Structures are given as C-alpha cells and as structure tokens.
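*Asks:* Sharing a model prediction with you, sequence too.
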Amino acid sequence: MGLYDIPAMVDYVLKQTSVKKLIYIGFSQGGGTFFIMNSEKPEYAEKIGLFIGLSPSTRNLYSKSLVFRGLLAFQTFRAELETVGIWEIGRRGSPAIGALNVLCQNKLVAAILCEAITIALDAPHLESITPEIERRIWKYFPAGTSVTNFEKFGQALESEKFLKMDHGPEKNQELYGSTKPPEYNFEASTVPTVIFHGLSDHIVDTKDVEWFLPKLPNVLDYIQVEDPLWNHLDMTYSRFWNETIFRPMKKYMAQYDSI
C-alpha cells in the first residue's frame, strides 16, 4: 500500500487536478502507510503540502484492544490459512459478514451485540457514536483485508520499532540483505505534519504515538482531544467530529491549500 497504492493515487490526483501539491489525510493504517511511502519513496514528500494524521498506526506495542491483540495469532496460522486457500479475512459479500451486516441493522441487536464488538475492538464512549451511526458502520464494516496484512499488524503488536514485514531469516536475507527486517525511516517524512489523537484510543496507544512523534522532522502540531474518552473510532465516526476534529483540521488545510 505504501510502496505502490498511495503513490499511484497521489500521482493520479496531481495529474487530474494539475495542482503542484496535495493535502493527505490518513486515518490509522492510512497514516502508517503514508510514513512507509515517504520512507520507500522519499521523493513523494515533495508532492504533499500537508499531512494530517488521525491516530496513525505504526508500531502497536502498547495497544490495549482485545480484538486487535487477537491478530497476534496470524503470525502462527497465516501459512496454514493460505495452504487451504484462505487469503482474505472479513471479505464483504461473504455469508458470515453479510449476515453480520444485516443483523446489525436491527436496533436491539446493534445496541447489544454490535456495540459490544465495537467496544471490544476499541474503548467505550457511548455518547459519541449514536445508535444510528453504529448501524451505519456495521452496514459496511468489516470490508476485509489480506491474512498478510493481519500478520503484519500482529508483528507490530510485538515490535519496539516500526519495521518492514518479517518473512523469516531466509526470506529477509533475500529481500533486505539481512536476517532481520529493517526499520522504516520516519525522518524521510519531511512533510508539514499535524497529528490528532485520543487519550482513550485502545488500538493506537498514546505511548506509541509519543514514541514516533520526535522522529518526525516537521511536526506543526500534536493535538490530543480534550475529551478523555475519545477513542480510535471516534476519529472518523463520532457525532462530535465536526467540532472536535474538523474545525482545527480546517485551519491547517486553509493555510496549506494554496501551496
């Protein structure tokens, strides 16, 4: 994603709009893959006027999420899953996910089962995500991802650094020239940067954010949401998003829009 997909999207937008630079807003993995792009293709920093990171996910050493910590298992079972032809988890349109999407449209089920899953994934903030928004989330979530991506997150839960994929000593030697995966280079992200984060984020913990922040060379602002219950999913789904996130974000977007 960081090496191919995001650079392709950046180039496409620049070509279609004829602007010199764009503003990149990345939530969670969308923030982490932005750092990967800059590390692997540092020339792309010249194409971005401003980076806004909403709880960017890099290493996840201190994650408190029970569901997210379950991804550790994919380090053990990925090969077995792929052997039997399972390459993707949570695919939209699959019978199990389709049934969950339908069940969570029921108000009672959404209020009990689906909200319980959301809380296990992140942290409780009951007044922030309304029942209507909860049902809307579960109409489209989850959308699926590869078992490789799950394994990479599993590795990030145990690593003290933001590392490339660990394929094992032999494959690492072939790909990286060393038996261990190298670190991504945060210093290559020279783009003016604004980071938003919530103190009750159980997926991307404050300790992990404050670990990578000093490594970034051009941080304009680090905004910790005042609400102590603000969690990971609030960054995109909260009914208070406009006032809490968009207003300060808009200030920086206006400042860097003409660059």
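*Replies:* The structure has been received and is ready for your questions.

*Asks:* from here on, contacts and neighbour counts on C-alpha atoms
*Replies:* Fine.

*Asks:* Show the contacting residues for the nearest residue to M235 once chain neighbours are set aside.
*Replies:* Take M235 and drop its neighbours on the chain: the residue closest to it by Cα to Cα, 6 or more residues apart in numbering is L54, 6.4 Å away. L54 makes contacts with I25, G26, F27, S28, G31, I195, F196, H197, M235, as judged by Cα atoms under 8 Å, 6 or more residues apart in numbering.

*Asks:* quick one, helices of the stretch 151-259 of the chain?
*Replies:* For the stretch 151-259 of the chain, applying DSSP state H, counting those that start in this stretch gives helices covering 169-176, 206-212, 234-237, 241, 247-256.

*Asks:* Make CSV out of the ones you listed and add mean neighbour count and distance to T190.
*Replies:* Putting these into CSV (neighbours: other Cα atoms under 10 Å; distance: least, Cα to Cα, whole Å) gives the following:
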stretch, mean neighbour count, distance to T190
helix 169-176, 14, 24
helix 206-212, 16, 14
helix 234-237, 19, 24
helix 241, 14, 27
helix 247-256, 14, 15
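
*Asks:* Tally up the residues packed near P95, please.
*Replies:* Residue neighbour count, defined by other Cα atoms under 10 Å, stands at 11 for P95.

*Asks:* circling back: would you mind measuring from the residue nearest to M235 to P169?
*Replies:* 34 Å (Cα to Cα, to the nearest Å).

*Asks:* and the comparison structure, right after this:
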Amino acid sequence: MSTFYKVLLVILDYFAHQRMKFVDHPDAGLSIERYLGKYDYPLEKHTIITQDGYHLMAHRIPHGHNSNGTNRYPIVFVHGTCGAGELFLLPGFGKGLAWYLVERNFDIWLLNTRGNYHSRKHSTLNPDVDYQYWDFSWHEVGVYDLPASIDYILNVTKRTKLFYVGHSQGSTEYLVLTTQRPEYNDKIALGINLAPSAFLGDGKYVVAKIISKYRRLFKMVMQAFNFHEIFPYNSNPYIRATLRYICSEVNTFVDVCNFIFNFPEDSLRVDPETFQLVFTYVPAGCSVKQLLHYIQVMETSLFGLYDYGPKRNKKLYGVTVPPLYLIENITAPTAYFYGARDIVTKPEGIGQLISRTKRSEVLKIDETFSHVDFLFARDVTQVINEPLYRTIRKYTSLVH
C-alpha cells in the first residue's frame, strides 16, 4: 500500500509541476504544531482518558494575540465524521471559527474523538489488531468521550460551565450526550450545532441511498473482510497527500474535489486552494460502525440507538427495537445553525429538532449554504462567525 502511494505521488508531483497549473496553499502540509507556530499562537496538548479506556488528544489554544488575560471562556470544538480538530482552523489563518473566537477571549479546545489519527490509542486494546477497539459508533463518543473531555476541561480551567461547538457528527454526539447523560446539561452554557445531523434525509445523495437500502449486506461484507476502520491509519498520510496534489490543479480536478466534499452539490463558496489545506487534515480515520449507525437513521427515519438485532437489543436495552434519543429531555441552551442547501439534514429533520428542543435558538443560513460551507466557505466570518459570536455573548454570564 505504502509503495503504491509513494509511486503515485511521484507521478502526480511531476505532472502537477511540469504539466499543470499548480497552486500551493501557503499552509498546506503543516502539522497543527507548525501551523500555529507559524502565526505565533500557543499550543498545548492534553491527553484525556475515557471511562472505557480510550485516549483522546485535545489541542488547546489558551489565548490569542489580543486576548491573553485571565477571564477567558472555555469552548470545546467537536469535528464531524472522519474529521479532526484542525478543521475548525479552516479555511485559513484568521478566517476559521477557532481563529475568530480565540481573539475574543475564548479558551479554545479542539477535541479529537476516538479513532482519528490523534486519538488512536487505548489502555488495553491495540487498534491495529483488536477489532474490539473499533466497536463504537457516535453513541459511544457522546456517552464516553464528551463527558470525559468536558470534565477534564472544566477541571483545568476551573470553570463550572463551558461552550460547545459541534459540526455534523459533532452535533449528533452533542444530542447523545445531553439525552443519555442528562447531568451534563448543567455543564454547558450553550451548545452550538452547525449542520446538525440527527433526522437525516438521503433523497439527493445517491451513494447514501444505495448503502441505506443494502445496509445489512454492507454490514455483512465489512465483517466478513474484517473491515472495522474507515481510512486506515497506515494509508491515511498517502491518501491525504494524494488528494492534496489532485486538488492543487485548479482547472482540471477542482470539480472532483468539490464532489468529494459536497456530494452532489457544487459549492460556490469554497476557494479551490482551500481543498489543499483541508486534505492536510482529512480523512483522519473513523469507525465503520459510525457510518452504519447513520445509515440506520436514514433507513428508519428514526433517531435511535444502534440496532443490534432483536435478541441483542433485548439484552442491552430491555426491548427488541432500539430506544430513541429523547430530544425533549435536553435542558441546556442549544443553538442550531443550518444551511438551506444542506442535503445531509432535510428541512423537516431540522424542524423536528427545533420543535423538540425546549431552549433553542435557530439561525437559517441563506439558500446557497451547504454542509461543509460551515467550515470551508470563504465568507464564514460574515455568515457564521459573527452571528455565532453574537449568540454566544448572550450566555457568557453563565460561565463562572
């Protein structure tokens, strides 16, 4: 695998520099340490151990250039499927949400959930040989990763509450946390969900529609071939490097990169060179079970716990069908930001979230905003960061 990718990269490098118009993003290929160091920002690495033994990496940016005082507000960022915490630093220096808030007196914590390349460690299990390591969906992230991380951050910062920002799967995990671990509602000053993914639609996404229809067959094939990890760790660097090269040629391949990120959508908001920076950090790896759980939600139109089949469901849940996540039980102040062109979450799904959440604030983004635009669009400062900051300011008095 590695030899193949090395050869492929040499070929792509030749054509990129000799035959094509190659665009280098100035920060592409930089690790988070070098990325933040280049712009003179502090970085701390924190290892958080969950109740079930997973070791998580959180990257902390304690202050910005203009906000190094002591009265800062802790805020944890949680990425989407196969993502990484660095995505909140996109679409580039000074533009992403994390850059924006660190200069407004926020203490930034970029969480990397179990299974991604930063958090691929366990107290007793080896992710390379023990399939049990990968026996988790986003449910376990919400039940174990988020509580451990919130408690750790509050202990370090000596606060009683923090702010939460989740994109896509990060919002799903927030809903799991606040419904399955209700005591954590009191530790959240405001939960912000970007492109919230709970009640899903697959009408326009052909791949999801096909997989949803053959979910059980897909699951059997994955198990038969012992596939438990999406974008395995050993091949991840080569996959990311290949995609960076492909997405550097702004004329020939930009439509391919657009398709990868927007499914059938064509985003007009993402600059072509941004893709090169994005693929510095993704794909970051995740569990097949996370995808299967989402496919279950698509297939059933129900936002419920993982379906193990009637017998195991009865043993685990006490009933033959998976229980539902009761959104009505969320008591933490919760904000939903959604795009009108987002095909992952259908409008009626957003309506269900809003109607069932007791303390909710809602912002609908304009008609051209899609699922990934929340992180990668060139105008995120005006469209997302500024209104999000105005929303957060209403709740800063809750952080003590």
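*Replies:* Happy to help now that I have it. The model shown is predicted, which means the values in this text are computed figures rather than measured ones.

*Asks:* Can you give me the TM-score here?
*Replies:* The TM-score (TM-score structural alignment, normalised by the length of the first structure) is 0.91; 255 aligned residues with a Cα RMSD of 2.0 Å.

*Asks:* coming back round to it: give me the aligned partner of the residue nearest to M235 of the first structure over in the second structure.
*Replies:* When the second structure is aligned by TM-score structural alignment, L54 of the first structure is paired with L194.

*Asks:* same thing with I137 of the first structure?
*Replies:* Here I137 of the first structure is matched to V278 in the second structure, going by TM-score structural alignment.

*Asks:* follow-up on the earlier one: hmm, which of the contacts of L54 of the first structure are the buried ones?
*Replies:* With neighbours counted using 16 or more other Cα atoms under 10 Å, the contacts of L54 of the first structure contain these buried positions: I25, G26, F27, S28, G31, I195, F196, H197, M235.

*Asks:* Spatially nearest residue to the residue mapped onto V143 of the second structure from the first structure, not counting backbone neighbours?
*Replies:* When the first structure is aligned by TM-score structural alignment, V143 of the second structure is paired with L3. Excluding its sequence neighbours, the residue lying closest to L3 of the first structure (Cα to Cα, 6+ apart) is M37, at 5.4 Å.

*Asks:* What lines up with the one you found in the second structure?
*Replies:* When the second structure is aligned by TM-score structural alignment, M37 of the first structure is paired with L177.

*Asks:* Checking its match next. Helix, strand or coil?
*Replies:* The three-state label given to L177 of the second structure by DSSP: H, G, I helix; E, B strand; the rest coil is helix.

*Asks:* mean shift of the helix or strand harbouring I192 of the second structure relative to the first structure?
*Replies:* Using DSSP states H and E, I192 of the second structure maps to strand 188-194. With mean Cα distance after the TM-score superposition for the first structure, strand 188-194 of the second structure departs from the first structure by a mean of 0.7 Å once superposed.

*Asks:* Specify the next element, helix or strand, located C-terminal of that strand.
*Replies:* Remark: after strand 188-194 of the second structure, the chain's next helix or strand is helix 206-213, criterion DSSP H and E.

*Asks:* counting contacts, what elements does that following helix pack onto?
*Replies:* Other helices and strands packing on helix 206-213 of the second structure, by 3 or more Cα pairs under 8 Å, 6 or more residues apart in numbering; DSSP states H and E, are helix 288-300.

*Asks:* Quick check, I89 of the first structure in contact with T145.
*Replies:* Yes. I89 of the first structure lies in contact with T145 (Cα atoms under 8 Å); the separation is 5.7 Å.

*Asks:* between those two, who's got more neighbours?
*Replies:* Between I89 of the first structure and T145, counting by other Cα under 10 Å, I89 is the more crowded of the two (18 against 14).

*Asks:* ok, now which ones touch the match of V143 of the second structure?
*Replies:* I36, M37, E40, K41.

*Asks:* Which of the contacts of L54 of the first structure are still contacts in the second structure?
*Replies:* Retained in the second structure by both residues aligned by TM-score structural alignment, their matches' Cα atoms under 8 Å are the following of these: I25, G26, F27, S28, G31, I195, F196, H197, M235.
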